[in-house]
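Asks: could you work out the structure for the sequence below:
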Amino acid sequence: MRSSLGFAAICVALIAGSAQAKEVGDYSKLPKDLAAAATAYDIAQFKADKAELERVLADDYTLAGTSGKNQTKAQFIADQTAPGNKTISVDLYDQVSKVWADGAVLAGMVDAKGSNQGKEFTFRGRFVDVWAKRNGRWQVIYTQIHPVQ
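Replies: Purely as a prediction, here's the structure:
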């Protein structure tokens, strides 16, 4: 059963969207290597690509989700790749990015629709992904999401 943290993670994760939504976030103003990593992360989340999620998430990754509890990399990936979940549409807006030599914050608002364990959902939330460049490779080290009205 997917936890509420996992559900929130899905909403963050569904940035890649479907034909009815934006394919990925707008990363046109980011350094090329960070833009490529962020795009790969969006797509991996949408496709529930376990191998790519393993690669793009740091081993010390933490998700702070809507239940007030933290989730580890392994827990997040298990939730992301659980069968029976489908995203119909995702839209990112009000995106914010702050980048420095070995770190970045990518954030914004997300609207998502889909099904979670066969139950339809709509979700609007604000998310923040913190990225670190380690050994020449960008990885997500922290995500926080919360629903908004």
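
Asks: use CA for all of it now, contacts and neighbours both
Replies: OK.

Asks: and the helix or strand harbouring Val90, how far out from the chain middle?
Replies: Assigned by DSSP states H and E, Val90 belongs to strand 85-100. Here the centre of strand 85-100 is set off from its chain's centre by 8 Å, with Cα atoms, centre = their mean, to the nearest Å.

Asks: which other helices and strands contact it?
Replies: Applying 3 or more Cα pairs under 8 Å, 6 or more residues apart in numbering; DSSP states H and E, we find strand 85-100 packed against strand 103-116.

Asks: report the distance from the strand it packs on to the chain centre.
Replies: Worked out by Cα atoms, centre = their mean, strand 103-116 lies 6 Å from the chain centre.

Asks: which helix is the longest one in this structure?
Replies: Longest helix in the chain by number of residues (criterion: DSSP state H): helix 32-47.

Asks: which of the residues in that helix are buried?
Replies: Of the residues in helix 32-47, 34-35, 37-47 count as buried by neighbour count, 16 or more other Cα atoms under 10 Å.

Asks: second input sequence below; structure requested for side-by-side comparison:
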Amino acid sequence: MLRTLIVVSALFAVPALAQGAEEKAVLQAMVEWCAAAQKSDAAALERILLDDYTLTNSKGQISTKADDIAEAKKVDPQYELLENRDMKVRIHGNTAVVTGRTVVKGLSGGKAFSANFQFTDTLIKVQGKWRPLASHVSRVGD
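Replies: This next block holds a predicted model:
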């Protein structure tokens, strides 16, 4: 549950202050990634995530692209809310680092959950598209 819960991974609020085409492209990639996670869209996650993608969750556990796709196929958890906020983008060549907060709420295993996370995502520009390579999340006060 926590793997998908923190995939940072549904809908991202794109900051109005994002400047430049590359920052906007990175944020758009984040929106697509989040939408795929929220919908448990395994096929979209297959396209979006780099093959060597990893997520370090708030418990220090590491999952892979294959793990996240397998979890999406279970369609659990089901998100009522999965929203990233306060995103900041830094770009260095073909690497982008995005930091922000994620708020989630939904059902998993029939039980309600709600949590807040701080995240750092690293995306790489491959063949003109920004794709997630690594993600790290820390749970913050509920």
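
Asks: please state their TM-score.
Replies: With the length set by TM-score structural alignment, normalised by the length of structure 2, the two chains reach a TM-score of 0.84; 137 aligned residues with a Cα RMSD of 1.9 Å.

Asks: re the thing from before, ok and the longest helix of structure 1 relative to strand 85-100, angle-wise?
Replies: Relative orientation of helix 32-47 of structure 1 versus strand 85-100 (axes from the mean of the first three to the mean of the last three Cα atoms, to 10 degrees): 160 degrees.

Asks: next structured bit after helix 32-47 of structure 1?
Replies: Defined by DSSP H and E, the subsequent element after helix 32-47 of structure 1 is helix 50-56.

Asks: the helix or strand immediately after that following helix in the chain - contacts with which helices or strands?
Replies: Remark: after helix 50-56 of structure 1, the chain's next helix or strand is strand 57-64, criterion DSSP H and E. Here strand 57-64 of structure 1 touches helix 4-13, strand 70-72, helix 73-80, strand 137-147, going by 3+ Cα pairs under 8 Å, 6+ apart.

Asks: among the ones you listed, which is nearest Asp26 of structure 1?
Replies: For Asp26 of structure 1, the closest of those is helix 4-13, at 14.7 Å, according to Cα to Cα.

Asks: which ones are touching the aligned residue in structure 2 for Ala35 of structure 1?
Replies: Taking TM-score structural alignment, Ala35 of structure 1 has Leu27 as its aligned residue in structure 2. Neighbouring residues of Leu27 of structure 2 by Cα atoms under 8 Å, 6 or more residues apart in numbering: Val14, Val89.

Asks: how near is Leu27 of structure 2 to Ala37 of structure 2?
Replies: 15 Å (Cα to Cα, to the nearest Å).

Asks: try Ala25 of structure 2
Replies: To Ala37 of structure 2, Ala25 of structure 2 is 19 Å away according to Cα to Cα.

Asks: buried residues, stretch 75-82 of structure 2. List them.
Replies: Of all the residues in stretch 75-82 of structure 2, those buried under the rule 16+ other Cα under 10 Å are Val75, Asp76, Pro77, Gln78, Tyr79, Leu82.

Asks: got it, and stretch 127-140 of structure 2?
Replies: Trp130, Arg131, Pro132, Leu133, Ala134, Ser135, His136, Val137, Ser138, Arg139.

Asks: which part of structure 1 matches it?
Replies: The aligned range for stretch 127-140 of structure 2 is 135-148, by TM-score structural alignment.
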